[in-house]
Each structure stands twice: as C-alpha cells, then as structure tokens.
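> One predicted model, sequence on top.
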Amino acid sequence: MQDFLKRDSKASLYILGSLEKSVLDSVKDVCTSDGKMDKLTELFNRQLTHAHSDVVGQIHNCKMSQGTPVMDHVMQMINLFEKLESMGIAFCLRYKTNVILTSLIYAYVPFKIS
C-alpha cells in the first residue's frame, strides 16, 4: 500500500506540473492521480462539446450572401464540416450536400431541384 501511495503521489505531481495555471485550479483539490485524470477528462470533454455545438450552429446559420461567389461559400461550408471531423464528428456526404444546397441563395434553386 505504501508503494502505491508513493507512486500515486509522484503521478499526481507529474500531472500538476504539466498543467497550465488556468486548468490547475480545477484539479488541485482532487487527491488521487486517477481522480485528477477523471476531472481533466470531464473538463476537456465539456469544452469539446461546447466547441462542437458552436461549429454545428455556424453550419446551420451559414447562408450565402448576394454577390458572394458560390465557390467561396461552398469552401466555407466544407471547412466547417472538416473542422467538425477534426473533433471526431462526421456526417455523410448526402447530409453535407443537402445542408450546403439549402444554404445557397434563391438564384441557385435549379441546383437544389436537380
């Protein structure tokens, strides 16, 4: 048991030493290294979920402006989808296509129909 406590204390010090000051406060009162890692996982998963929600909102609120080249708008949408994919969230091509077509201005209705 003594050996475990010694190794756990050493692991906790490594964890605390590797954290930024802004994150350190959220784990400094947790006793075990396992508890610290659980708290960090919870903290970063919450931030990832928030970032994911922001990007999804950007995708669904992105509407093409009059005068914007179609290619620029489509590339902006593709970049947003790629950002989500880098967070581990992927959509099928059909869904992406439908979202992009829906975001186009009225002049491009023929593309939506075909």
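Thanks, I have the structure now.
> CA atoms for contacts and neighbours, from now on please.
Noted.
> Distance-wise, check Ala51 relative to Lys83.
From Ala51 across to Lys83, the span is 10 Å (Cα to Cα, to the nearest Å).
> Second structure follows, compare the two:
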Amino acid sequence: MDDMLDVSCLMLATVSPELQKQHKDMNAYDMIQNLKDIYEGQARQERYETSKALFQCKMSEGSPVGAHVIKMMGYIQMLEKLGFALKDELATDLILQSLLDSFKPFVLNFNMNEINKTFATVTWHVTNCRK
C-alpha cells in the first residue's frame, strides 16, 4: 500500500494541475486507466488524420520534388511516433505513387534497378532525380 501511495503521489506530481484535480482521489492503476481513456481517442484521431493526409498526398505541378518528399516523410515519421510505422517498401511505394506522371520514366527505372535500396537511399534518389 505504501508503494502504491508513493507511485500515485509521483504520478500526480508530474501531471498538470487540471489532471491533478481530476485524479487526486485515484490510485495509480485507476489513474493510468483514466489517462489511457482520455488520450487514446486523441491518438487514434491523430493517426487517422495523418494517414489520410499521407495516402492522399499528391505532388503538385510546378512544386519542387524535394519539398514534396520531405512533406511525405514527415507524415511517415508522425505515424511512426504514433506507433504505426510503415515498412520501408510501403513508404517508398507511397512516395513513388505520389509523384507526377512526368516522373513515370524515373519510377520505372527505379523499380527496375533499385529494388534492394534502403528507404533513405530511395528518398535521396527521388529528391535528386530529374524528370
């Protein structure tokens, strides 16, 4: 019981005053459950919005390819932080599919010659390619 009280006090000391008020009469286990209930829904919504933005991302005509790839990498990294990391192959496919039709020769050449490249190498090739 003493350890549980110590953990509860430590948890209360590390949260905002608003959360302290909400959880002051709870034990550590109940606090954890309540915090999970509060924040899991927010994380789920953030994952949904991030994945939607990633899967709908298409390069705009006239925009620099480097900026486009960096934007997509940001979405990919955000999903990883949310606990939903994409495998490199899928991330690469998403980036290649998001490029303009004028990049088709590059994509074809890449798929034929660069099958075993790492994700970092793939993004370097895409950002440094010429249509």
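That came in fine, so what should we check first? The structure displayed is predicted, hence computed values, not measured ones.
> what's the neighbour count on the counterpart of Phe103 of the second structure in the first structure?
Matched across to the first structure, Phe103 of the second structure falls on Tyr108, judged by TM-score structural alignment. Counted with other Cα atoms under 10 Å, residues neighbouring Tyr108 of the first structure total 13.
> how near is Tyr108 of the first structure to Ala90 of the first structure?
26 Å.
> quick one, helices of the second structure?
Shown for the second structure, the helices assigned by DSSP state H span residues 2-13, 17-23, 28-56, 65-81, 88-98, 104-113, 119-128.
> got CSV for those, with mean neighbour count too?
Formatted as CSV, the helices of the second structure follow (neighbours: other Cα atoms under 10 Å):
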stretch, mean neighbour count
helix 2-13, 14
helix 17-23, 13
helix 28-56, 14
helix 65-81, 17
helix 88-98, 17
helix 104-113, 13
helix 119-128, 16
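> Contacts only, for Phe95 of the second structure.
For residue 95 of the second structure the amino acid is Ile, not Phe. With contact set as Cα atoms under 8 Å, 6 or more residues apart in numbering, Ile95 of the second structure has these partners: 69, 72.
> now it: how far from Leu10 of the second structure?
Taking Cα to Cα, one finds Ile95 of the second structure at 44 Å from Leu10 of the second structure.
> ok, now Glu80 of the second structure?
29 Å.
> Measure how far stretch 22-35 of the first structure is from the centre of its chain, please.
Averaging C-alpha positions (Cα atoms, centre = their mean, to the nearest Å) puts stretch 22-35 of the first structure 23 Å from its chain's average.
> What of stretch 16-30 of the first structure?
Taking Cα atoms, centre = their mean, one finds the center of stretch 16-30 of the first structure at 22 Å from the center of the full chain.
> could you check the distance from Arg46 of the first structure over to Ser22 of the first structure?
Taking Cα to Cα as the measure, Arg46 of the first structure falls 15 Å from Ser22 of the first structure.
> Identify the residue of the first structure aligned to Ala53 of the second structure.
Using TM-score structural alignment, the equivalent of Ala53 of the second structure in the first structure is Gln58.
> Which residue, other than its chain neighbours, is closest to its match?
Using Cα to Cα, 6 or more residues apart in numbering and skipping the chain neighbours, the partner closest in space to Gln58 of the first structure is Leu80 (7.7 Å).
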